[in-house]
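Engineer: Predicted model follows, preceded by the sequence.
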Amino acid sequence: MGNWLGMLSSKEPPPAMVLVPPIFDFPPLAARTRMVVPAYDLLFGKLVLRCLFDDYFEDAKRFSTRIMLKPLEDPHVDMVATVSGPLDGKSNKNVEGNALFRWQRDLDDPHTFLDLFVSTSEPLRLRSCAYYPKYGFGAFGIFPFLMPKRVHPEDYGAMGFRYGSENLSVGTTFMPFPLSSQTPVSAWLVGRAGRLSVGVQYKPPYDSKYPMSLKDLKNWNCAIGYGLGSSSPLSPSFNFAIELVKSSQLIASFYQHVVVQRRVNNPFEENQVVGITNYIDFGFELATRVDGDKSMGSVDESSFQIAASWQANKNFLLKGKIGPLTSSIALAFKSWWRPSFTFSITAVNDRLRGTKSYGFGIRAENIREASYQRADPNYVMLTPNREHLAAGVLRDFGKRPMFQSEVNSGNYDHLPRELKPIGKIF
């Protein structure tokens, strides 16, 4: 009798599960150097909006190739090389290439690093940052080399100091050379309380003809934002911000990251796979003038742009954006080999000229590891229990909660570093 019952129990179907594909590019490459950028420039959804508006949207009638490699012998160093140029290939003058060589002290902490940038169109640049999480203090420097002529103060390099925590960031960037009272200085102060974020930034233009006074409101930017959710791709989030730039332009932006699950209709998957996680992003940015001043130091005219993306699975990404003069749509396909390869094509509709054109891009990478999980309970998927063994789980798909993981409680300790939030500090 016991053997018979054991045979019946052994025939129980395995627990149903939901696939969790990795994000195409997470964390974004810009997140690796955010400690040399003022926290004001990264707050209020600016980093994710730039990724949404720019990534995989190739320029019209141009191609781009990017190679991102990390040697297996020393994972602390990596290299990112990019080559771009016109599709017709009629002139080699428009072909640009650059390479970034980077050393990172801790694999799990990208905030202490040293990198060297070489380019066919820009001077040699050395950039370094040291950050001490225990105390919250950091220092960074950006120094160009081998410049035939140094005209602006920033051509001599920049240094900065910052303090950052989960709720506060304050810092300054200054030009140490040449030693002059007219050397431009920038500073920022941003704070966060719950879902509300506020910040101010002193950022005068790099022009000796323009007065760099703390009393001049055109040297200041200020912003306020309201957001919910972490920066982990497994957590839904949104951010709404309003920014006043140089007392002459008002910028309103919105970004939302949605994590949804849909039924799997793939004959190549096992029967217990009932769903797959999708990532949907939407954002818009509206800039409008609030004064009629067109003098020196004024900002651009009013504009807007709207973009959305949909990652259907680990291999396909669809993006589209609309602006006042052009609209674009991009399709990217990614193979998760090692290294991984990504091919993208962009169609651009120029309504001003009445033309349609295309751009192409290809990438090879082994810097960011794939986190494609199928049955690990530490990720976003079904928690095995008797309810999930019932045959009705397929019939009632969408009516019962599918997110049962430590992510909901804010515990990211068991997640790989590619899926952990990047916004723990400013």
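Structural biologist: Right, received. Where do you want to start?

Engineer: going forward, measure contacts between C-alpha atoms and count neighbours the same way
Structural biologist: Will do.

Engineer: State the three-state secondary structure for the nearest residue to Gly423 once chain neighbours are set aside.
Structural biologist: Using C-alpha to C-alpha, 6 or more residues apart in numbering and skipping residues adjacent in sequence, the residue nearest Gly423 is Ser231, 5.8 Å away. Recorded secondary structure, Ser231: coil (DSSP: H, G, I helix; E, B strand; the rest coil).

Engineer: these two touch, right, Ser231 and Ile422?
Structural biologist: Yes. In this structure Ser231 lies within contact range of Ile422 using C-alpha atoms under 8 Å: 5.8 Å.

Engineer: What are the contacting residues of stretch 321-328?
Structural biologist: 53, 57, 303-308, 320, 329, 346-352 (C-alpha atoms under 8 Å, 6 or more residues apart in numbering).

Engineer: go on, stretch 63-83?
Structural biologist: Contacts of stretch 63-83 (C-alpha under 8 Å, 6+ apart): 58, 84-87, 95-107, 339, 359-367.

Engineer: and if we set it to 6 Å?
Structural biologist: 84-85, 96-104, 359-367 (C-alpha atoms under 6 Å, 6 or more residues apart in numbering).

Engineer: another structure for you, compare them:
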Amino acid sequence: MGNWFDKEPPPPVVLVPPLFDFPPLAARTRMLESAYNLLFGKLALKCLFDDYFEEARHFSTRMMLKPIDDPRVDLVATVSGPLDNNTDVVGNATFRWQGDVYDPHTFAELFVSNTEPALQVRSCAYHPRYGFGAFGIFPLIPKKRVADGVMGLRYGSGNLSFGVRVLPSALASTSLKSDGETLQNAWLVSKMGCLTVGVQYEPQYGSNDALNYKNIKNWSCAIGYGVGTGSPLTPSFNFSLELAKSSQFIASFYQHVVVQRRVKNPLEANEVVGITNYIDFGFELQKRVDEAKESNNIPDSTFQVAASWQANKNFLLKAKVGPLSSSVALAFKSWWKPSFTFSLSATRDRAGTTACGVGIRIENLREASYQRADPNFIMLTPSKEHLAKGIAWEVGKRPVLQSEINAGNFESLPNELRPLDKIF
């Protein structure tokens, strides 16, 4: 009886909700893209500025489904269009095969759409031991006699990435082609500690000869400073400067913050004393630096600022501000199997007109299997509860889960919370 009264209370628990969309869906096909276009915080900023901000007076639906019997395959289908009519509705679907469930770098996809291209194959084969990979994008039912496909070779390691993307239709021609007609782009990116530098060549300007590389408008360069492991459980910071095509200066900043706040929820057990929140903030400034005359559609400079707050596993609030309009979005997600997400966004332009957009998503690609933290995952912000006598806050002053993450050990985490692969 005495043992029953002397029983220690259960240790306090901090809830760690899953992120709404991690890893990003665009990361699954990043091996088809230039590493230059995805690094320097570009992928994170794109998700922050675009996700759940539906176009005014438009709707979008997306289904991401995977069969239970064969987790190597999945299907992603989207339908979007205006709310007032059905004339411009766009629908497409992607069937994906991935040989290794935990390796998204070797895959094959079949893409179908009611727009051009109607049928397309996208595939990549990557050897992680040697770091080399080959990829291709090929339309199967082109309207034109010559298909506009893309082939490429790449190398990726923890500190270096380089590769090229070429047009196979130009390679198949017997006549001598210029680099602008054969080469789509080439990139070289290197990482040295927290510093990342890169350069990309895209032959779009100049004469139709093999000397387009001498035109500085075909070159872009960037430098970025970033810290963080890439796991959403740890904070990250990225600042970059880019000179795009020697005509546009771009400065961007992105920060992912992990905060823990106290929570008093009558629906939770008594030992639940806190919850982890995720706050993201991003800023991007673009300014033309060439002497070309400005057109009515291209302003001399523009900027956008966005922030998001995930309060728990169910609610996400986002807002962004730009020179032409401001938007706010609210998303609700239920972690059923499959999960269901409903989002509503409102956009107010400079003229004072407000319009709404609606989004619906159904998904079972990512699972929420990490809602409750390890008992030793204590609050990072000191509070008086740390000093309470007999309470389990003192058990493991170095939190097991937190210290392992800081050390780069993510083996105990679900795949959805681990960093993206370190290869560029």
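Structural biologist: Yep, it's here. In this text the structure is predicted, and so the values were computed from the model without any measurement.

Engineer: Show the buried residues in the contacts of stretch 321-328 of the first structure.
Structural biologist: 53, 57, 304-308, 320, 329, 346-350 (16 or more other C-alpha atoms under 10 Å).

Engineer: wait, what's in contact with the residue nearest to Gly423 of the first structure?
Structural biologist: Shown in contact with Ser231 of the first structure (C-alpha under 6 Å, 6+ apart): Pro421, Ile422, Gly423.

Engineer: Which of those sits closest to Gly136 of the first structure?
Structural biologist: Taking C-alpha to C-alpha as the measure, Gly136 of the first structure sits nearest to Gly423 out of these, at 14.1 Å.

Engineer: picking that back up, would you format the buried ones among the contacts of stretch 321-328 of the first structure as JSON lines with secondary structure and distance to Phe403 of the first structure included?
Structural biologist: Formatted as JSON lines, those follow (DSSP: H, G, I helix; E, B strand; the rest coil; distance: C-alpha to C-alpha, whole Å):
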{"residue": "Phe53", "secondary structure": "helix", "distance to Phe403 of the first structure": "29"}
{"residue": "Phe57", "secondary structure": "coil", "distance to Phe403 of the first structure": "32"}
{"residue": "Phe304", "secondary structure": "strand", "distance to Phe403 of the first structure": "35"}
{"residue": "Gln305", "secondary structure": "strand", "distance to Phe403 of the first structure": "33"}
{"residue": "Ile306", "secondary structure": "strand", "distance to Phe403 of the first structure": "29"}
{"residue": "Ala307", "secondary structure": "strand", "distance to Phe403 of the first structure": "27"}
{"residue": "Ala308", "secondary structure": "strand", "distance to Phe403 of the first structure": "24"}
{"residue": "Gly320", "secondary structure": "strand", "distance to Phe403 of the first structure": "28"}
{"residue": "Ile329", "secondary structure": "strand", "distance to Phe403 of the first structure": "31"}
{"residue": "Thr346", "secondary structure": "strand", "distance to Phe403 of the first structure": "34"}
{"residue": "Ala347", "secondary structure": "strand", "distance to Phe403 of the first structure": "36"}
{"residue": "Val348", "secondary structure": "strand", "distance to Phe403 of the first structure": "38"}
{"residue": "Asn349", "secondary structure": "strand", "distance to Phe403 of the first structure": "40"}
{"residue": "Asp350", "secondary structure": "strand", "distance to Phe403 of the first structure": "42"}
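
Engineer: Now these in a markdown table, please, with extra columns for distance to Phe140 of the first structure.
Structural biologist: Putting those into a markdown table (distance: C-alpha to C-alpha, whole Å) gives the following:
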| residue | distance to Phe140 of the first structure |
| --- | --- |
| Phe53 | 28 |
| Phe57 | 31 |
| Phe304 | 34 |
| Gln305 | 33 |
| Ile306 | 34 |
| Ala307 | 33 |
| Ala308 | 34 |
| Gly320 | 36 |
| Ile329 | 38 |
| Thr346 | 37 |
| Ala347 | 39 |
| Val348 | 39 |
| Asn349 | 41 |
| Asp350 | 41 |
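
Engineer: out of the residues you listed, who's nearest Arg162 of the first structure?
Structural biologist: Nearest to Arg162 of the first structure, judged by C-alpha to C-alpha, of these is Phe53 at 28.4 Å.

Engineer: What's the match for Leu153 of the second structure in the first structure?
Structural biologist: In the first structure, the residue matched to Leu153 of the second structure (TM-score structural alignment) is Phe161.

Engineer: is it true that that match lies in a strand?
Structural biologist: Yes. Phe161 of the first structure forms part of a strand when assessed by three-state DSSP.

Engineer: ok, now how distant is the closest residue to it other than its chain neighbours from Cys129 of the first structure?
Structural biologist: Distance criterion C-alpha to C-alpha, 6+ apart; nearest residue to Phe161 of the first structure, sequence neighbours excluded, is Ala139 at 4.5 Å. Plainly put, Ala139 of the first structure is 6 Å away from Cys129 of the first structure if you go by C-alpha to C-alpha, to the nearest Å.

Engineer: Next, count neighbours for the counterpart of Ser121 of the first structure in the second structure.
Structural biologist: In the second structure, the residue matched to Ser121 of the first structure (TM-score structural alignment) is Thr115. Thr115 of the second structure has 11 neighbouring residues, counting by other C-alpha atoms under 10 Å.

Engineer: circling back: neighbour count winner among Ala139 and Cys129 of the first structure?
Structural biologist: Neighbour comparison, Ala139 of the first structure and Cys129: the larger count goes to Cys129, with 23 against 20 (by other C-alpha under 10 Å).

Engineer: Name all residues that make contact with Met342 of the second structure.
Structural biologist: Slight slip there: residue 342 of the second structure is Phe, not Met. Residues near Phe342 of the second structure by C-alpha under 6 Å, 6+ apart: Ala331, Phe332, Gly359, Ile360.

Engineer: In terms of helices and strands, where is the second one?
Structural biologist: It refers to Phe332 of the second structure. Assigned by DSSP states H and E, Phe332 of the second structure belongs to strand 325-334.

Engineer: What's the average distance for that strand when superposed on the first structure?
Structural biologist: In the superposition with the first structure, the average deviation recorded for strand 325-334 of the second structure is 0.2 Å (mean C-alpha distance after the TM-score superposition for the first structure).

Engineer: Same question for that strand: list its buried residues.
Structural biologist: Neighbour-count burial for strand 325-334 of the second structure [16+ other C-alpha under 10 Å]: Ser325, Ser326, Ser327, Val328, Ala329, Leu330, Ala331, Phe332, Lys333.
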